[in-house]
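Q: Take a look and give me a structure for this.
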Amino acid sequence: MSHSQSSACLIHASRLPCTPRTLKHDVLTTTMLHCGSRIAKLFRSPVTPPFNFPRRLLIKFEFSSLFQAKGLNTSDEESDEFLPWLERKARTKISSMLWIGKSAYGRSLFASENIRTGDCILKVPYSVEITPDNLLPKIRAILSDKIGTVSKLAIILLVERKMGQSSGWAPYICCLPQHGEIHSTIFWSEYELNMICQSSVYQETVNQKAKIEKDFAAVVPALQQFPDLESITLQDFMCAYFSVTSRAWESTKGLSLIPFTDFMNHDGGSKSIVLFDDDKMFSEVIADRNYAPGEECAISRGRSFITLRSSPIRICKSFYKGGSY
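A: Just a heads-up that it's a prediction; the model follows:
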């Protein structure tokens, strides 16, 4: 998320501080449409991705000085054990340069030491990334072929949340936002939406809600086959759907959730992107500039995708030093 004075609030949005949900006439300043956004256009190949990504609407708000302040990088106690847990699960080191903390934008990643341009700041094995392959076979077997990847990932999150602490992904699931913590217009009441009925935000929200409701109706028959899942509501599905569309990344293997990496906030000025190595089966992020200890590390939404095979790290390091793209 950009660190500019005008903080960005996404319709399928990232982690923001609690803000009033009442819009004043001088609050809405700019509306911009982004196709795909974070849901994977964090690649840089000129080749058109083979997926039609959900449209995500970016709304710029002018927040009060309370919300404009970046704040200090305070410790996030509930996340202290997250990285050690993920590294145990991955059976490898993921990062020694970053730690999880909280900024004014929510959970964030900060430099734990001096970071230089071109340094690999994190490396996550595919084995601890959540993809549609993680869907339980018994559920996959009865899902309609028309169910999309986003819905499949949403179902995985719902199943894991229902399992509670017995879930192998419990520490990650606990870090995902729940209803009441999500700042997105898809959760606004009809009264609140009517306040912006003259804007494109309104129609975009209506369209997104209609799509989610249609997707939920398509998965309900499958969920009803399992007693532990039949109590899942539309609101539950919307929360999980939100988590996927605001966090998922696209690679050559398809859509995936990448724990730890998705704690990085977006900055429009950053050139860091997620790189994928299909040979060694991991994704990683390369620093696009120097960071001092305690400084928040950000990532870019990017424009399309890149793999390490097509663009080796040495090229990326040279590229970052070279400037614009």
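
Q: drop to CA atoms for contacts and neighbour counts, all remaining ones
A: Will do.

Q: in this protein, which spans are strands?
A: 8-10, 28-35, 55-61, 74-75, 98-103, 106-111, 120-125, 249-251, 254-256, 265-266, 274-277, 282-286, 298-299 (DSSP state E).

Q: so which of those strands comes closest to L16?
A: strand 106-111 (5.6 Å; C-alpha to C-alpha).

Q: Determine which residue lies closest to the centroid of the chain.
A: The chain has R247 as the residue nearest its centroid, 1.5 Å off, counting by C-alpha atoms, centre = their mean.

Q: Just give the closest residue to it, not the sequence neighbours.
A: Nearest residue to R247, sequence neighbours excluded (C-alpha to C-alpha, 6 or more residues apart in numbering): D262, at 5.9 Å.

Q: Now the second one, please; I'll put the structures next to each other:
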Amino acid sequence: MTFMTSTPLMASPPPRPAPRPPRLRSGGLLPSGRSGLRLRRSSSQVLLPLLTLQACRRSVPAPRRGLEALSLDTKPRAQAQEQQLAAFRAWLKEGNAAVQSRGVRLQRSPLGGLGLFAQKNFPQGAVILEVPFEKCLEVDAHHFDLDDATVLQPILARAAEEYDVDAFVEVEAQKAVLALCQRLLLERQQGASSKFAEYLAVIPDPSELHPLQLRWPKRLSEQSALLSRMHHTVLERDNACMEALQPFEQVWKRRCWALNAVWTRAVHLVGAEGEERLSLVPLMDFMNHWTPTRSTSETWSCFYEIASDHLAVRAERAISKGEELTLLYGEFSDAQLLCNYGICPEMPCRNAFDEAAVSIGPYVLSSPAGEEAAAPDGALVAARAACLARHGWALQQKLVFRVPQELRPSGGDRVGPAHEEGRGLLALARLLSLETAEEVAQLEDEIFWMDLPGGSAPDLPLQVEKRAWQRVLEWLQEV
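A: Got it, this is the predicted structure:
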């Protein structure tokens, strides 16, 4: 059977006033909850055209049966699904560790698959669910390494890498993911005797558009440089994980089911004493992702918090009867949602977190510093090349920058190390706005302050800033 839904691999939320679930990013944890949303201008360069996605959907084979019913595999499919859901609901209420749900219902969602819906009005801050940890499938998450190895990379190295950092998770974090996959597969091998049998029976297969499930048409991944790199990274990451899981399960489909469940549904929980675990939280993992738009002030409906023996889901705002309960998985673009979760956008240009890509080639080394400047001499070109190489650009490659992320002059309101903030595009524009090799030597450390321990935002000459922003605008016009 296939119940298509997904909840992300994410971490425990920060304290209020922004108690929203953080997300796992490349090499470390970064809260996605903020005191307010920053709605971004999207660009069709990186959005997936609706017609292309519809064509891709038409090329998807008819839905295959998902996880075989553990004890109902002789029943007709619709009957088996309904009985499995009924058994799951009964299991949630079993024993001393029953899930406490206060007016919610599991039903089909217009967002796809199953979702949780409010059966009554909830005021802001109200407890909606309490899931005891005894009902959760968990492993120790001590493998998570909070020392982000990519922080030590020069800023331009990230724009030159083949992967997109938001689609990549460090090897140390993958150890915890693989451990939970193994636990999931071992429980499945126990069949109906597993303590989690009823829960396993309703964990869905990957979405039909997930890269592991569908060989994407070439035209789809070529919609943007960001999408192509992200797709490539997800495939490499997941294929490596599938290979690592082979000793525990020979059947490819079952490994795919387990890996997808952990990547898209597990949460990283940090207790009061600092203990860490990676957990699949029944019922909460059916809550769908909320996608912000640029034209609405509505926000996601729920957040979660950790108690000593359970996880509680609370109302982020007032919730009306009949409304679907949602979480913010992270500030994810349509491309990220498609590559990591198989979630297809309903409409192009709707997602406020969509991104665009600016591709820069080695031709910039020979460009004038400004509109009125002469062509650079050999000494300036050589100084530019040497400086950019020191900050991570292999000059035979193109750089691919994400905007608007790469245009924050000095960090804005985001949390985390400087390398999490981007700014590489603006740094490149500032360097190219210098008119002599001497200026490059004098101002390099200020322009690339994010590559220096304890560096601080630059105070550059006004004329340099004006030329830099003019160059940025020219690049953006080519997107």
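
Q: TM-score for this pair?
A: The TM-score (TM-score structural alignment, normalised by the length of the first structure) is 0.61; 236 aligned residues with a C-alpha RMSD of 3.7 Å.

Q: about what we covered before: what lines up with the residue nearest to R247 of the first structure in the second structure?
A: In the second structure, the residue paired with D262 of the first structure is D285, using TM-score structural alignment.

Q: what's the burial count for its match?
A: The local packing of D285 of the second structure (other C-alpha atoms under 10 Å) involves 21 other residues.

Q: circling back: who are the neighbours in contact with the residue nearest to the centre of the first structure?
A: Contacts for R247 of the first structure (C-alpha atoms under 8 Å, 6 or more residues apart in numbering) come out as S14, R38, I39, L257, I258, D262.

Q: redo that, cut-off 10 Å
A: 12-14, 38-40, 176, 241, 256-259, 261-264 (C-alpha atoms under 10 Å, 6 or more residues apart in numbering).

Q: That one -> the second structure?
A: In the second structure, R247 of the first structure lines up with R265, judged by TM-score structural alignment.

Q: what's the answer for S127 of the first structure, then?
A: Checking TM-score structural alignment: S127 of the first structure goes with E134.

Q: Serialize the strands of the first structure to CSV and add fields for mean neighbour count and distance to M163 of the first structure.
A: Output for those, formatted as CSV (neighbours: other C-alpha atoms under 10 Å; distance: least, C-alpha to C-alpha, whole Å):
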stretch, mean neighbour count, distance to M163 of the first structure
strand 8-10, 22, 30
strand 28-35, 13, 34
strand 55-61, 19, 30
strand 74-75, 14, 28
strand 98-103, 22, 25
strand 106-111, 23, 24
strand 120-125, 20, 24
strand 249-251, 24, 25
strand 254-256, 20, 20
strand 265-266, 22, 28
strand 274-277, 25, 30
strand 282-286, 20, 27
strand 298-299, 25, 32
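
Q: Looking at these, spot the one closest to V220 of the first structure.
A: Short answer: strand 254-256, nearest of the strands of the first structure by C-alpha to C-alpha, at 22.0 Å.

Q: thinking the match of S127 of the first structure is in contact with E94, fair?
A: No - E134 of the second structure is beyond contact range of E94, at 11.3 Å (criterion: C-alpha atoms under 10 Å).

Q: The strands of the first structure into a markdown table, with extra columns for distance to A210 of the first structure?
A: As requested, those are exported to a markdown table (distance: least, C-alpha to C-alpha, whole Å):
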| stretch | distance to A210 of the first structure |
| --- | --- |
| strand 8-10 | 18 |
| strand 28-35 | 18 |
| strand 55-61 | 13 |
| strand 74-75 | 39 |
| strand 98-103 | 33 |
| strand 106-111 | 29 |
| strand 120-125 | 35 |
| strand 249-251 | 23 |
| strand 254-256 | 22 |
| strand 265-266 | 27 |
| strand 274-277 | 31 |
| strand 282-286 | 33 |
| strand 298-299 | 31 |
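
Q: Out of the ones you listed, the one nearest H183 of the first structure is which?
A: strand 8-10 (7.8 Å).

Q: helices or strands up against that closest one?
A: Other elements packing on strand 8-10 of the first structure under the criterion 3 or more C-alpha pairs under 10 Å, 6 or more residues apart in numbering; DSSP states H and E are strand 55-61.

Q: Could you report the distance from the residue nearest to the centre of the first structure to A40 of the first structure?
A: 9 Å (C-alpha to C-alpha, to the nearest Å).
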